[in-house]
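Participant: When you get a sec, could you give me coordinates for this:
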Amino acid sequence: MSNFYGDFSPKIDYVFKIVLIGDSAVGKSQLLARFARNEFSLDSKATIGVEFQTKTLLINDKTVKAQIWDTAGQERYRAVTSAYYRGAVGAMLVYDITKRQSFDHMARWLEELRTHADKNIVIMLIGNKCDLGSLRAVPTEDAQEFAERENLYFMETSALEATNVESAFSSALKEIYQAASKKSLTANGGNYGNSSSLKGTTIVIPNRDSDPPAKKGGCCS
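Facilitator: Prediction:
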């Protein structure tokens, strides 16, 4: 059970860096805004470069600060954002269920992620905008098959209607925490980004080869 704090928080036990990646306009920034601030803006503009927000939660009596990086999806920023994959212990691969091309690009984004990130990173495939079911271009079954083949977690979300957004992030964070807690890990000063207040433990995720296959999550079914 995860309990979320407001603007104040006790001592931080862990800092987990998670990156949001995927094509432009699939709703990465809106997912982050919904999770971090419970906000949604119809006038959202494309992310330039990289932005991040944080949210603190309690997992098994440990205080965890999720530091979530929102990477621009435009091609011209990819060389810049690739450096930000390093140090990430979790990743959300986001596509738009109404745009088949954004899903077809998931394999390429996944390849780039695995090239730049730690090999044991926790990865969740996110099919966003499931409130637009009448415009669906990506069957849930296609995404489930891809997730199972690549050993990813999977969930469909709607940032507009707040469907499965908190569940997706909290599930990923729990997986990261559980993987981290399986071993006695070397503690370093976890201080991602420019904020000196974000201090905790840098986590090296243990090998997940023995973990069960991808978990499935529906949206509007």
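Participant: only C-alpha atoms for contact and neighbour calcs from this point on.
Facilitator: Will do.
Participant: Please, where are all the helices along the chain?
Facilitator: 28-37, 78-81, 100-104, 106-116, 140-150, 165-181 (DSSP state H).
Participant: want to put them side by side, so please do this one too:
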Amino acid sequence: MSSPPWDYIAKLVCIGDSGCGKSSLTIRLCEGRFSPQHDVTIGVEFGSRIVPVGPPHSKHSSTSSAADGGLPEPPRASPPQKHMKLSLWDTAGQETYKSVTRSYFRGASGALLVFDITRRSTFAHVTDWLNDLRAIADPDIVVILVGNKLDQAQPASEDDNTPSKREVTTQEATDWARHNGVLQYVETSAKSGENVEDAFMRVAERIFENINAGKYDLNDRRSGVKGPGPGGAKNVRLSTDAGRGMTGGCC
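Facilitator: Sure thing, here's the model as predicted:
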């Protein structure tokens, strides 16, 4: 059987209050589109995307050592590009489903903690979400704070006099991320696509660094990351075009 088109699978969860755009972010990453109308998530929805991680292919030109009379160095082989399949778990944000949502934190290697920058109440709750996550998930889980709906927090053009709806400043969220040991703070717009891939890729790259540091048992599904391994390709249903895909799910 041929090898799968990925080297690793990582489980990522999107968490945060209802209405912050978690589903829209996942759809934007997996399907490259924005849906203005989306049903409230009940339980969890799933998506996937295969992304490159680590150093890409690069051409190393021979360098001459004429100055010291030496011969040009032979070209060095570039390591093959690694690919990671992000298994995305978009969880419900309503308090009603919180006990169910928490169960999906187990076995996650990464998390996007999402709030709406135009609704301060959603930012006020990120500490509770982070505490719930860290109480259940692996201690080494990679967490990034995402302020979504950036398109509503800035004018469309310099001549646009529409007031900003922003209620949480960039500095305030950045300080919170730093004080709470979160990897980084990124502002996104699921509507325009701004910084969406960047947010997910920052998590993927840090997970890849942790893989290289030996922090995961790739044969233990509870670690949140796994390699192809013996028969690994049998357990993977490839997504649609460009490694993208999303399916609905329910509790």
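Participant: Pick out the residue nearest the middle of the second structure.
Facilitator: Residue closest to the average C-alpha location in the second structure (CA atoms, centre = their mean): residue 200, at 2.7 Å.
Participant: nearest spatial neighbour of it, skipping sequence neighbours?
Facilitator: Nearest residue to residue 200 of the second structure in three dimensions, chain neighbours excluded: residue 112, at 7.8 Å (CA to CA, 6 or more residues apart in numbering).
Participant: just to revisit the earlier point, next, format the helices of the first structure as JSON lines and append distance to residue 54 of the first structure.
Facilitator: Listed next are the helices of the first structure as JSON lines, based on distance: least, CA to CA, whole Å:
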{"stretch": "helix 28-37", "distance to residue 54 of the first structure": "7"}
{"stretch": "helix 78-81", "distance to residue 54 of the first structure": "18"}
{"stretch": "helix 100-104", "distance to residue 54 of the first structure": "26"}
{"stretch": "helix 106-116", "distance to residue 54 of the first structure": "21"}
{"stretch": "helix 140-150", "distance to residue 54 of the first structure": "27"}
{"stretch": "helix 165-181", "distance to residue 54 of the first structure": "12"}
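Participant: Quick one, which of those helices gets closest to residue 20 of the first structure.
Facilitator: Residue 20 of the first structure lies closest to helix 28-37 among these, at 6.4 Å (CA to CA).
Participant: Over in the first structure, tell me which residue corresponds to residue 94 of the second structure.
Facilitator: Superposed on the first structure with TM-score structural alignment, residue 94 of the second structure falls opposite residue 74.
Participant: What is the neighbour count of its match?
Facilitator: The local packing of residue 74 of the first structure (other CA atoms under 10 Å) involves 15 other residues.
Participant: quick one: the strands in the second structure?
Facilitator: 8-15, 44-53, 82-91, 110-116, 142-148, 185-187, 225-226, 244-247 (DSSP state E).
Participant: Looking at the ones you listed, spot the one closest to residue 33 of the second structure.
Facilitator: With respect to residue 33 of the second structure, and counting by CA to CA, the nearest of these is strand 244-247 at 11.4 Å.
Participant: okay, and that closest one goes to which residues in the first structure?
Facilitator: Following TM-score structural alignment, strand 244-247 of the second structure has no partner segment in the first structure.
Participant: now do stretch 195-208 of the second structure
Facilitator: With TM-score structural alignment as the criterion, stretch 195-208 of the second structure aligns to 164-177.
Participant: Distance from the chain centre to that stretch, please.
Facilitator: 8 Å (CA atoms, centre = their mean, to the nearest Å).
Participant: Residue 182 of the first structure versus the residue lying farthest from the centre of the first structure, what's the distance?
Facilitator: For the first structure, the largest distance from the centre (CA atoms, centre = their mean) belongs to residue 134, which lies 25.8 Å off. According to CA to CA, to the nearest Å, residue 134 of the first structure stands 43 Å off from residue 182 of the first structure.
Participant: again, but for residue 47 of the first structure
Facilitator: On the measure of CA to CA, residue 47 of the first structure and residue 182 of the first structure end up 36 Å apart.
Participant: which of these two has more neighbours?
Facilitator: residue 47 (17 against 10).
Participant: quick revisit: so the match of residue 94 of the second structure touches residue 24, yeah?
Facilitator: Yes: between residue 74 of the first structure and residue 24 there is a contact under CA atoms under 8 Å: 5.5 Å.
Participant: what do these two both touch?
Facilitator: The overlap between the contact sets of residue 74 of the first structure and residue 24 (CA atoms under 8 Å, 6 or more residues apart in numbering) is empty.
Participant: If we ignore the residues flanking it in sequence, what's nearest residue 152 of the second structure?
Facilitator: residue 165 (6.0 Å).
Participant: What's the match for that neighbour in the first structure?
Facilitator: Mapped onto the first structure by TM-score structural alignment, residue 165 of the second structure lines up with residue 135.
Participant: now residue 32 of the second structure
Facilitator: Under TM-score structural alignment, residue 32 of the second structure pairs with residue 38 in the first structure.
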